[in-house]
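> Based on what follows, work out the 3D shape:
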Amino acid sequence: MSEHDNDFREVIDEEEDKNADVVEVTGDTTVDPSVADPNNDKKDDYEDICYICRRPESVAGKMIHIPNNICICNDCMQKTFDSMEGFGFGSGDNASLNNIDFSKMPNISMVNLSDLSDFMPNMPNSQRLKKKKKKEDKQEAPVLDIKNIPPPHKIKAELDEYVVGQEYAKKVMSVAVYNHYKRVATGTMDEIEIEKSNMLMIGPTGSGKTYLVKILARLLDVPLAITDATSLTEAGYIGDDIESVVSKLLAAADNDVEKAERGIIFIDEIDKLAKKKNTNQRDVSGESVQQGMLKLLEGAEVEVPVGASSKNAMVPMTIVDTKNILFICGGAFPDLDSIIKERLNKASSMGFMADLKDKYDKEENILMKATVEDLKNFGMIPEFLGRLPILFSLEALDEDMLVRILKEPKNAIIKQYQKLLELDEVKLEFTDEALHAIAKQAKQRELGARALRAIIEEFMLDIMYEIPKDDNIGKVIITEDYVTKKGGPKIVMRGAEANLIEG
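The predicted model follows:
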């Protein structure tokens, strides 16, 4: 260490002993953190961040606190002292801030620290990392106990309460999630490293891909980040960098790195990353993004921005290890059905036993027959598919499944409207014919379960508007004629349930 560095350390130690509450720039350079920050107790969970280099405390080391809640790392403070040498700061025995000749500094008579805090405002907690737990705390409370991981049949039973149908998909996801978190809890079994259980789900729009992942994350009580692959581009181009998907998970974990490293990332619209065909331009949002995601899926330490989706000089960075993060990718894969039909019809073109070429034209669940080869022909690269070993498809929703979705789940759409009218002390009922009429209209729109809410909103608008006007209404019955716009609902007045009045 140089003589100047020793002088710098002596100045800091000397000033810390004074414990002054209010400091001028010509006096002390540090104060007690509790004095500098009156809300220090609330911020103890977060790391300090240097205002100059934006590095967190875990990277830059212990911070120097100066008034107005400003933290500066030792490296930046040292550079500041070095730059002030030419203005009268000596390197001998008299080295001190008191000996700085500020008259030699052009246009500077006194540095106002309150102006400095205005120029560099306090960083919000959304851009600050949480402090890592000490080893003693980790031993007292393990990160994940294998005994507390619900078995596959309990995971599926929980999914059954919220998701109708999709028995195969729920079974596959339950086993994959259970095996993944056993891997996280144990690390190795007899020194055998267990690979990740990343998943790729294929299903038409509105079939419940995102909903299944949300229920899983809620059941396991782990952070979940849902991101869209359409905004991802290769590094250096306009759009979100690939590391932004990990940055969103870190934000969902309240900037707790250890908690984020055992979370779930769901990347929707993954089919939009397929290789572009018949183009001479650089594929910055297709194949190149698939290649860039390989290290994330397999497991690697990546540097991600905290509280932002892109890297820049004003955003702190941190290291996140993705080896224990479960990646689930999903997409509708339009036109994949034609690739599957082409493959299935290759061996059925000639002979007495040949199948008809239009055999699979009316097959709704043709995506259930998808293979890795079909996805390669669609435009997904083999290296990407190899890191998503679990491939499964969701069933298309038929009319009977849509009717069950309306009334069976815990938070079914009908139950939501019944609760809304119950707050007005009015009962709401739907006839079976009305439910099938709603499902039939939703099937025609080809939007899956998302169409149900839109259809109900249309005919419930007048009812939700008129009911608060009349306190005598006790029950409303939705009929098939009202859904198909051939008549009105049945209104039952209070105390006269036997007399039905046509609305």
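> CA only for contacts and neighbour counts going forward, please
Noted.
> all strands of the stretch 101-250 of the chain, in order?
Ranges of strands within the stretch 101-250 of the chain are 188-189, 192-193, 199-202, 224-228, based on DSSP state E, counting those that start in this stretch.
> Geometrically speaking, which residue is the centre of the protein?
Ala225 (1.4 Å; Cα atoms, centre = their mean).
> so how far is Ser58 from the closest residue to Ile390 other than its chain neighbours?
Excluding its sequence neighbours, the residue lying closest to Ile390 (Cα to Cα, 6 or more residues apart in numbering) is Met199, at 4.7 Å. Using Cα to Cα, to the nearest Å, one gets 34 Å for the distance from Met199 to Ser58.
> The two: which is more packed in?
Met199 (23 against 15; other Cα atoms under 10 Å).
> got a list of what Phe327 touches?
Counting by Cα atoms under 8 Å, 6 or more residues apart in numbering, Phe327 touches Asn198, Met199, Ile264, Ile265, Phe266, Ile267, Leu297.
> so which strand or helix has it?
strand 326-331 (DSSP states H and E).
> Second input sequence below; structure requested for side-by-side comparison:
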Amino acid sequence: MKDLKPGQIVTELDKYIIGQKDAKKSVAIALRNRWRRRQVEKDLQDEIAPKNIILIGPTGVGKTEIARRLANLTDSPFYKVEASKFTEVGYVGRDVESMIRDIVELTVNDLRSRQQDAVQEKASKIAEERLLDILLPPASKTGPALSNDLDIIATGQGDEENQTKASTREKLRKMLRNGKLDSRQVDLEVADKSSPMVEIFSNTGIEEMGINVKDMLGNLMPKNTKRRKVKIKDALKLVTQEEAAHLVDMEQIKTDAVTMVEQAGIIFIDEIDKIVSKEKSHGPEVSKEGVQRDLLPIVEGSSVPTKYGIVKTDHILFIASGAFHVSKPSDLIPELQGRFPIRVELHSLAAHEFTRILTEPKNALVLQYIALLRTEGIQIEFTKGAIEKIAFIAEEVNSTTENIGARRLHTVMEKLLEDILFKAPDIEEKKIVIDASFVEKQLMDIVENEDLTRYIL
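Model prediction:
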């Protein structure tokens, strides 16, 4: 983060997201402020709260993508959740604290995976020795046999036998590394992962019970193992995974995960406008305001119990988003509004932006289809006129039907290339040029018929 300046953050986001400069600028500042906070005096660090953001704009304009790319850019713990999944206590649905438990769980799994990758080489060597012991069991060193061995060693006899055994082991090692033993089977002790199925029925859900019942039962149950006949190639993988799991320090991982979430976690709350009541009313609408009130302490800063320890949410960055086409951000309860001081409006996408989206980003849609058809030996080329026509149609359909932003391009492109994608394995012509006339021929009849447009594009 020290080297990642706000301007560089925006430049990196530009590689994947077209337009929306205001939103990129706001998230870049929020991210840089996290690094700045860690540089100030310790007693002042806790006083500087993150400036949470609300992204306001129609679907498909890049709200979620901005948050996701931001997390990837800084390697921060990231979790996306829909606000509509939550309900207030007493209603059926997820507990708002579950998003904290989920982001910690994801971070623990990610750190564990990285640690196991880091010790993979060491684990592979240990696994190799274990398999060699199975293939060439060491001589027993107990009872009379031990004294006989000692006598042999004392008299200098048996050196030849020991050297032969060491030589055989090295030969087996070479064969194992060269894959010559891959198809041979060995008996291996593996963990029995089958466990009894336990279901708990509760009107408040298992999350409200305060403990992880599955983990508790898992610790009570004995760790069963069973012998299996497996090929050496598979056995090597299984034993390496087992040894890698033993080499990582889980307690340190848990501690690091909690710290990372507390100091660098980003939670993206989508569809926050769905928990806004349209007007003061009774009935199901009451639940929506209840979700806001349950959400408030988490966003404001509280301590949430997880199976990895207490997690403080004071410095987690919350980015909320919503279309707000029925309600307004000012319809949120005042307390929650105050916890999202930065509001950025994302504008609807026009034809010239669709043109850029189709070609400029690293994961551009046109590049994806070119790569897909290349696997069939077909070289497909889009002319500039074709790209502009596709963009124009996407904008036209968005304006006459529901505006779903850049997602409309997926629908239009799929319909445009439907026949080519279907017949690709049998097409003899290996070079296909998509021009404006081809786009018109394929799509204009549908665009001109409003009923067809609604159902097809």
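> ok, back up a step: alignment lookup: the residue nearest to Ile390 of the first structure to the second structure.
In the second structure, Met199 of the first structure lines up with Ile53, judged by TM-score structural alignment.
> I figured that match was touching Ile342, is that so?
Yes. Using Cα atoms under 8 Å, Ile53 of the second structure is in contact with Ile342, at 4.7 Å.
> Need the overlap of contacts for the two.
Contacts common to Ile53 of the second structure and Ile342, judged by Cα under 8 Å, 6+ apart, are Ser26.
> Helices of the stretch 301-450 of the second structure, residue ranges please.
334-338, 351-359, 365-374, 384-400, 407-416, 418-423, 436-448, 450-456 (DSSP state H, counting those that start in this stretch).
> Repeat that for the stretch 51-200 of the second structure.
63-74, 98-118, 120-135, 143-155, 159-177.
> what's the closest of the ones you listed to Leu372 of the second structure?
helix 63-74 (22.7 Å; Cα to Cα).
> equivalent range in the first structure for that closest one?
So helix 63-74 of the second structure sits over residues 209-220 in the first structure, by TM-score structural alignment.
> for the matching stretch, which positions count as buried?
Of the residues in stretch 209-220 of the first structure, Lys209, Thr210, Leu212, Val213, Lys214, Ile215, Leu216, Ala217, Leu220 count as buried by neighbour count, 16 or more other Cα atoms under 10 Å.
> Pick the one among the residues you listed closest to Glu136 of the first structure.
Checking these one by one against Glu136 of the first structure (Cα to Cα), the nearest turns out to be Leu220, at 24.9 Å.
> quick one on the thing from earlier: of the helices of the stretch 51-200 of the second structure, give the one that comes closest to Arg374 of the second structure.
The closest approach between Arg374 of the second structure and any of the helices of the stretch 51-200 of the second structure, judged by Cα to Cα, belongs to helix 63-74 at 27.1 Å.
> Quick one: residues in contact with that closest one.
Here helix 63-74 of the second structure has contacts from 1, 9, 12-13, 17, 24, 27, 55, 57, 77-78, 266, 268, 270, 319, 321, 346, using Cα under 8 Å, 6+ apart.
> Pull out the buried members of those.
Members of the contacts of helix 63-74 of the second structure classed as buried by 16+ other Cα under 10 Å are 9, 12-13, 17, 24, 27, 55, 57, 77-78, 266, 268, 270, 319, 321, 346.
> ok, the residue nearest to Ile390 of the first structure touching Pro389?
Yes. Using Cα under 8 Å, Met199 of the first structure is in contact with Pro389, at 6.5 Å.
> which residues are common contacts for those two?
With Cα under 8 Å, 6+ apart, Met199 of the first structure and Pro389 have no common neighbours.
> and the closest residue to Lys24 of the second structure other than its chain neighbours, how many neighbours does it have?
Excluding its sequence neighbours, the residue lying closest to Lys24 of the second structure (Cα to Cα, 6+ apart) is Val10, at 5.7 Å. Val10 of the second structure has 22 neighbours, counted by other Cα under 10 Å.
> List the contacts of Val10 of the second structure.
Contacts for Val10 of the second structure (Cα under 8 Å, 6+ apart) come out as Lys21, Lys24, Lys25, Ala28.
> After alignment, which residue of the first structure pairs with the second one?
In this case it means Lys24 of the second structure. Using TM-score structural alignment, Lys24 of the second structure pairs with Lys170 in the first structure.
> That match contacts Leu159, doesn't it?
Yes. Under the criterion of Cα under 8 Å, Lys170 of the first structure makes contact with Leu159 at 7.0 Å.
> quick revisit: please pull up the equivalent of the residue nearest to Lys24 of the second structure in the first structure.
Counting by TM-score structural alignment, the partner of Val10 of the second structure is Lys156.
> got it, and Leu358 of the second structure?
Under the alignment (TM-score structural alignment), Leu358 of the second structure pairs with Leu406 of the first structure.
> Quick check, its match in contact with Gln416.
No. In this structure, Leu406 of the first structure is not within contact of Gln416 by Cα under 8 Å, at 10.1 Å.
> For these two, work out which one has more neighbours and name it.
Neighbour count, other Cα under 10 Å: between Leu406 of the first structure and Gln416, Leu406 has more, with 21 against 13.
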